[in-house]
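Visitor: What shape does this take:
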Amino acid sequence: MKYTQLGSSNINVSRVCLGTMTWGVQNNQHDADQQIAFASECGINFMDTAEMYAVPPTPETYGKTEEIIGNYFAKNPQKRNNWVVATKIAGNGLPWIRNATNITGQAVINAVDASLKRLQIDTIDVYQLHWPNRTSPHFAKHRPNQISFSNVDTKEHKAQMLDILQGLEHCIKAGKIRHYGLSDDTTWGIHTFIELAKEHNLPRPVSIQNEFNLLHAKDWPYLIEHCVHEEIAYLPWSPLATGMLSGKYLNNARPEGSRWTLMQRNGLFRNTEFAQQAVAEYCQLANQLGITPSQLALAWCDQVDGVTSTIIGATTQEQLQENIAAFQLNLPSDFMARVDEIWRKYPLPY
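Guide: So this is what the prediction gives:
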């Protein structure tokens, strides 16, 4: 396993991050315990979760994933120091979480305490803002004029961000979190948090996680360039496009128990005609290379300049083994060029 520095922090993380959002719906405690143990055996030391999980988010599944992780650490306290634990505070919009209200500094303080209790640990290594208070161009909102930037009150949002920063600083000084990061945010969001941190002598973000994969690479190059030069770790989530890049949904197949058979809060917006065509071609290339389509997509993600650690998730032990093996493949020297031939045909199919 390879390791790399998490942004400007002093933390080294594995190039693979263990995603956990299926724990509590598609996976139970036993499954999670097995995944954690196997990932650790493979050298993975980085785990990502959120107060909102399990997914799909519901009032009944809220906090379940953190509780499962907490149960693991309660049973295996000696394993805590083997892991860099990252979790997230949910943003606005979910009625059962803070009545769908914005993230505030006080909300951060309260949510950190609640996550620590569920996780049964003393300190969260990386505490992330799951999405910003303003609407950001993620979840199929990235085409021109789908959302408006010009009607956002810049001064008000900067004031909100400063309040959040002060709440994060409170938690850092109290020893409850070590660092903080962003999620589903933009270059402006990163820049503004950094500038506010400089101006007010507050902690700066060390990471951001956004959706990034062969079907959805909109963060390349501008946001990722910004991350590299500002020492912000870039953490792709959904590197398999919610499983689409595995090929299992080709021709509108719906394998029993798969994620696309569950309720999707934002619908199946990734399932477009061009995305289906792109996946079919990536599957053909994977077959030529003697690897699985999932491994092709993950290996590509790992080799994109500026990517720090790729967040993977699995519902079965076999999927987890397959996914982790993708980061240890002996690939041909022209691998990225051959993938690029297809990518240029379908640069943003959803």
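Visitor: hey, let's count contacts and neighbours off CA atoms from now on
Guide: OK.
Visitor: Look at the residue nearest to residue 49 when sequence neighbours are not counted and say how many residues are nearby.
Guide: Excluding the flanking residues, the one nearest residue 49 by Cα to Cα, 6 or more residues apart in numbering is residue 87, at 4.6 Å. Residue 87 has 26 neighbours, counted by other Cα atoms under 10 Å.
Visitor: Isn't residue 87 up against residue 118?
Guide: No: using Cα atoms under 8 Å, residue 87 makes no contact with residue 118, being 11.2 Å away.
Visitor: how close does residue 110 get to residue 164?
Guide: 12 Å (Cα to Cα, to the nearest Å).
Visitor: what element comes up after the particular helix or strand that has the residue nearest to residue 49 in it heading to the C-terminus?
Guide: Taking DSSP states H and E as the criterion, residue 87 maps to strand 84-89. Note on strand 84-89: by DSSP H and E, the next helix or strand toward the C-terminus is helix 105-119.
Visitor: Name the residues of that following helix that are buried.
Guide: 105, 107-109, 111-113, 115-116, 118-119 (16 or more other Cα atoms under 10 Å).
Visitor: Could you pull out the strands in the chain for me?
Guide: Using DSSP state E, the strands assigned to the chain run over residues 3-5, 12-14, 16-19, 46-48, 84-89, 124-129, 177-183, 207-211, 233-237, 310-312.
Visitor: Another sequence for comparison is provided below:
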Amino acid sequence: MKYSQLGRTGIEVSRVCLGTMTWGKQNSQKDADEQMAFALDQGVNFIDTAEMYAVPPTPETYGKTEAIIGDWLSRNGQRREEIVLATKIAGNGLSWVRDGGDVTGEAIVASIEASLERLQTDYIDLYQIHWPNRTSPHFAKHWPGRLNFSNVDSQEQSKQMLEILQALGECVKAGKIKHFGLSNETPWGINEYLRLSDKHDLPRVASIQNEFSLLHAKDWPYLIESCVREDVAYLPWSPLAAGALSGKYIDGARPEGSRWSFAQRNGLFRDTGASNAAIKAYKELAESYGLTASQMALAWVDQLDGVTSTIIGATKMSQLKEDMKAFDMGLNDSLQADIAAIFKQYPVPY
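Guide: Model (predicted):
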């Protein structure tokens, strides 16, 4: 396993981060135990979760994933120091989480306490804001005209960010969290947090996790350049586009028990004619080089400049084992060129 620095924290994290959002819905405690054991045995030391999980999010599944990890930690406490444990506070919009309200300083403090209790640990290594209070251009809202930035009060957003940073600072001082990160953010969001932390001597953003894959690479190059220049770790989530790049959903297929067979909070917005055509082309290309479609897609993300650690998740051990192999694979110049040709044909398929 290879490792990278997590921003300026001094922490080394594995190039693979084990995502856990299916634990508590598609995966049981037993499944999670098996995945944890395998991942740790492979050198993975980075685990990502969220208070909102499992997914799809519902009142019944809220907090279940953290509780599953907490159950594992209660039985494997001696291994806590081996793990860089990351979780997230849910943003606004979920009626069963703080009545759907914004992330505030008070919410930060309360949510950290609740996560610590579910996780059965004394501290969280990386505490992340799952999504910002303002509507950000993610989850199919990146198309021109989809959002109106001019109608959002920048000063009010900055004021809210400062309150969040101050609460995070108090939690760092109390030893409850070590570092903080962002998720589903933008270059403006990153740089505003950096400006505020520098001005007020508050915790510095260590990382950002955004959706990123061969089908959804909108963070390249502008946001990723910001990360590189400012030493903010970039953590791609959904590197397989919610499993689509494995090829299992081609032409409308819906394998029983797969994620796309469940109702989705934001709908199946990744399922378009262009993405279906792109996935077919990538799958055919991967197989011509003796790789699976998933392995090629993951290896492509891993080799990209600026990527610190890629968040992968699996519902089956066979999938996890297949995907882990991708991080020991290199992509030769010929394959890189062939991937680029398909990418240029389908640059924004959803």
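Visitor: can you pull the contacts of residue 111 of the first structure?
Guide: Contact analysis of residue 111 of the first structure by Cα atoms under 8 Å, 6 or more residues apart in numbering lists residue 89.
Visitor: could you redo the last one with a cut-off of 10 Å?
Guide: Residues near residue 111 of the first structure by Cα atoms under 10 Å, 6 or more residues apart in numbering: 51, 88-90, 97-98, 103, 105, 117.
Visitor: repeat for residue 112 of the first structure
Guide: Contacts of residue 112 of the first structure by Cα under 10 Å, 6+ apart are 51, 87-89, 106, 118, 123-124, 127, 167-168, 171, 176-177.
Visitor: Which among those residues count as buried?
Guide: 51, 87-89, 118, 123-124, 127, 167-168, 171, 176-177.
Visitor: pretty sure residue 30 of the first structure is touching residue 72, no?
Guide: Yes: using Cα atoms under 10 Å, residue 30 of the first structure is in contact with residue 72, at 9.4 Å.
Visitor: out of the contacts of residue 112 of the first structure, who's nearest residue 330 of the first structure?
Guide: Within those, the smallest distance to residue 330 of the first structure is 32.6 Å, found for residue 87 (Cα to Cα).
Visitor: ok, the residue opposite the closest one in the second structure once aligned - contacts?
Guide: Taking TM-score structural alignment, the alignment pairs residue 87 of the first structure with residue 87 from the second structure. Contacts for residue 87 of the second structure (Cα under 10 Å, 6+ apart) come out as 47-53, 66, 112, 115-116, 119, 124-130, 180-181.
Visitor: Look up how far residue 63 of the second structure lies from residue 87 of the second structure.
Guide: 11 Å.
Visitor: Now list whatever residues contact both of those two.
Guide: 49-53, 115, 119.
Visitor: hang on, the earlier thing: quick one: average offset of the strand holding residue 87 of the first structure versus the second structure, please.
Guide: Taking mean Cα distance after the TM-score superposition for the first structure, the mean distance separating strand 84-89 of the first structure from the aligned residues in the second structure is 0.2 Å.
Visitor: gap between that strand and the chain center?
Guide: 10 Å (Cα atoms, centre = their mean, to the nearest Å).
Visitor: Residue 209 of the first structure and residue 234 touch, don't they?
Guide: Yes: look at residue 209 of the first structure against residue 234 with Cα under 10 Å: they come within range, at 6.0 Å.
Visitor: Settle it for me: which of those two has more neighbours?
Guide: Shown here are residue 209 of the first structure and residue 234; by other Cα under 10 Å, residue 234 has more neighbours (30 against 23).
Visitor: quick one: that one and residue 301 of the first structure, what's the gap?
Guide: 11 Å.
Visitor: what sits in contact with each of these two?
Guide: 212, 307-310.
Visitor: want to try a markdown table for the residues you listed, with neighbour count and distance to residue 136 of the first structure as columns?
Guide: Shown next, in a markdown table, are those (neighbours: other Cα atoms under 10 Å; distance: Cα to Cα, whole Å):
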| residue | neighbour count | distance to residue 136 of the first structure |
| --- | --- | --- |
| 212 | 22 | 15 |
| 307 | 18 | 21 |
| 308 | 27 | 22 |
| 309 | 26 | 23 |
| 310 | 25 | 21 |
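Visitor: which among those residues gets closest to residue 253 of the first structure?
Guide: Closest approach to residue 253 of the first structure among those (Cα to Cα): residue 212, at 23.2 Å.
Visitor: Check the gap between the nearest residue to that closest one once chain neighbours are set aside and residue 304 of the first structure for me.
Guide: Spatially, and ignoring its direct neighbours in sequence, residue 212 of the first structure is nearest to residue 236 (5.0 Å; Cα to Cα, 6+ apart). According to Cα to Cα, residue 236 of the first structure stands 10 Å off from residue 304 of the first structure.
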